[in-house]
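[1] Quick check, what structure comes out for this input:
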Amino acid sequence: MLIVYQLHNVKPHEVFLTVLFDIQISDNWPGYSLDLFTYPQHYYGDLEYVLIPHGIIVDRTERLAKDIMQDIGDNDIVVLCVLKGGYKFCADLVEHIKNLSRNSERFISMKVDFVRLKSYHNDQSMQDMQIIGGDDLSKLTGKNVLIVEDIVGTGRTMKVLLNNIEKYKPKMIKVASLLVKRTSRPDGYRPDSHMCYQ
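    Below you'll find the model as predicted:
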């Protein structure tokens, strides 16, 4: 299922939550047969099926890059990658944005920084979340910020990060996520751009 949402106009210093594409995997989706793919031999016997083929992820990442470029316009961006899981997706997304920028009439300058969010201790959720790493977050003041995360679950952790970043009054904040997890306890938060395989 593909659902396209209308983009909203936003004012400076607002965090906007616009979902661009929503692709959902139903609970009864059987996946693709392993016979359709090649995969490392050390996975033989451990895998039953493929839910999301690599090619779809690559294509959707490139499309997200294009959508992000349209939203950002000619503005430079600071990409804030949420480690550790978001690293590969962030690297791929940034590379697609760079390629699109090189092949267009406008150049988008990007600075990439990294943060880790700690909301668990010994598998127990903590009330307070720690933001570890990242250059001085006050450098985000007046900047266009793109937060890149691999998976958004309940949205609680992302809301806390957004609240912390908003204190520094960036010009704009967008969130791109590879996946949005279907959960029985959502906080109502949805990233701006995501592939949303639930």
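[2] CA only for contacts and neighbour counts going forward, please
    Noted.
[3] in what helix or strand does the nearest residue to M195 once chain neighbours are set aside lie?
    Spatial nearest neighbour of M195, excluding adjacent residues (Cα to Cα, 6 or more residues apart in numbering): L178 at 5.3 Å. Per DSSP states H and E: L178 is located in strand 172-180.
[4] What lies in contact with that strand?
    Residues outside strand 172-180 that contact it (Cα atoms under 8 Å, 6 or more residues apart in numbering): 12-17, 89, 142-153, 190-198.
[5] same question, stretch 181-195
    16-23, 57, 60-61, 64, 68, 151-156, 159, 174-180, 196-198.
[6] just the helices in the protein please.
    Taking DSSP state H to define them, one finds helices in the chain at 54-72, 87-102, 156-166.
[7] Turn the ones you listed into CSV, including mean neighbour count and distance to L34.
    Conversion of the helices of the chain to CSV gives the following (neighbours: other Cα atoms under 10 Å; distance: least, Cα to Cα, whole Å):
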stretch, mean neighbour count, distance to L34
helix 54-72, 16, 13
helix 87-102, 18, 23
helix 156-166, 16, 34
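[8] next up, for comparison:
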Amino acid sequence: ATQRCRSPLLFSIIIICFASQKYSLPIYSFRMFENVFRKKCREDLATVVRHTRVPPPHLSFTKAKTFRTGRVSDWLTDRSNKTKMAGCPVIKAEVKCGGIVIKDEWPGYHLDLFTYPAHYSGDLECVYLPHGIVMDRTERLARNIMDDLGAHDIVVLCVLKGGYQFCADLVECIKALSRNSDTSLLMRVDFIRLKSYLNDKSTEDLHIVGAEDLSVLRGKNVLIVEAIVDTGKTMSALLKHVETFRPKMVKVAGLLVKRVEDGVGILPDYVGFEIPNRFVVGYALDYNEYFRDLNHICVISERGKMKYRI
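    Next up, the predicted model:
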């Protein structure tokens, strides 16, 4: 309020104070100006309170609106309970049991907002899911798994190569929850390798490596961890193979599930994100063995596809 007072009045009071000290003026002369000053401040303070909603001069309401568009929440939808995530000004995603659903129109983040290896310059279109968002979602999946399977010992079957990073982070989150809760979950981790992609296409030729002897699964609770489920044909074939070893229970955790027209309807029990049919790389997902060293999940550009095509 004092900043809104007129400068001549404030200047006069300063002069009076200086004069009263130097020339021993009567004290009532100072108090008279002091009372006038306080009255003026009260009037100006009331003016400030009445206009608290006025924007600062350097930021109009028109400009402020531009800062509030293009949020991730504009591109995320829910198909079930309409329960919104809270506590984050950028991510206000709506969640369903099948994961966070990302709309087809979501353009991703500009590459200049993040760091990535320089040797991939020009090979990426955008950052689709930043590493931090992936990790936060993984922590939530770990809690869901603990709630469902915490009373059982499980065998985690990691699907290589694309699933190794997601599996490692998921297992670490489960271990952290197990250490800090009354429920202790005993885990054993095993690995299996699947290969069904050539360039950016999923082929019918499925190669399963390391599946010759999975007798350890017999009578056990199995959690299959896969990074991405595309058409679902690969996962369907894997589930049939795992069932031959007669496990007690089989659950599937998938970080990404694509919306595709020719899918076979395989939906994991635990889903991180449901995404459009776009070819994504990073976070151990590859394109002909490239891009596994990216922290973020990105969309590969047409130049990148041509550069690393075989």
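[9] ok so, going back, any quick ChimeraX command for the buried ones out of the contacts of strand 172-180 of the first structure?
    The ChimeraX selection below is limited to those of the contacts of strand 172-180 of the first structure classed as buried (16 or more other Cα atoms under 10 Å):
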select :13,15,16,17,89,143,144,145,146,147,148,149,150,151,152,153,190,191,192,193,194,195,196,197
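[10] Can you tell me which of the contacts of strand 172-180 of the first structure end up in strands?
    14-15, 144-152, 193-194 (DSSP state E).
[11] Grab the most central residue of the first structure for me.
    For the first structure, the residue nearest the mean C-alpha position is S177 (2.0 Å; Cα atoms, centre = their mean).
[12] From G162 of the second structure, how far out is the aligned residue in the second structure for that residue?
    When the second structure is aligned by TM-score structural alignment, S177 of the first structure is paired with G254. Between G254 of the second structure and G162 of the second structure the computed distance is 11 Å (Cα to Cα, to the nearest Å).
[13] ditto for R137 of the second structure
    R137 of the second structure is 18 Å from G162 of the second structure, by Cα to Cα.
[14] Then T62 of the second structure?
    With Cα to Cα as the criterion, T62 of the second structure and G162 of the second structure are 45 Å apart.
[15] Compare these two and say which is more crowded by neighbours.
    Set T62 of the second structure next to G162 and count neighbours by other Cα atoms under 10 Å: G162 wins out with 23 against 8.
[16] now that one: how far from V216 of the second structure?
    For G162 of the second structure relative to V216 of the second structure (Cα to Cα), the value is 23 Å.
[17] The second structure: matching residues for stretch 84-101 of the first structure?
    So stretch 84-101 of the first structure sits over residues 161-178 in the second structure, by TM-score structural alignment.
[18] What about the alignment partner in the second structure of K139 of the first structure, how many residues nearby?
    Alignment note: K139 of the first structure maps to V216 in the second structure; criterion TM-score structural alignment. Around V216 of the second structure there are 12 other residues, counting by other Cα under 10 Å.
[19] The strand with the most length in the second structure vs strand 221-229, what angle?
    The single longest strand within the second structure, with elements called by DSSP E, is strand 187-198. For strand 187-198 of the second structure against strand 221-229, the angle by axes from the mean of the first three to the mean of the last three Cα atoms, to 10 degrees is 30 degrees.
[20] how about strand 187-198 of the second structure: buried residues?
    Using 16+ other Cα under 10 Å as the test for burial, strand 187-198 of the second structure gives M187, F191, I192, R193, L194, K195, Y197.
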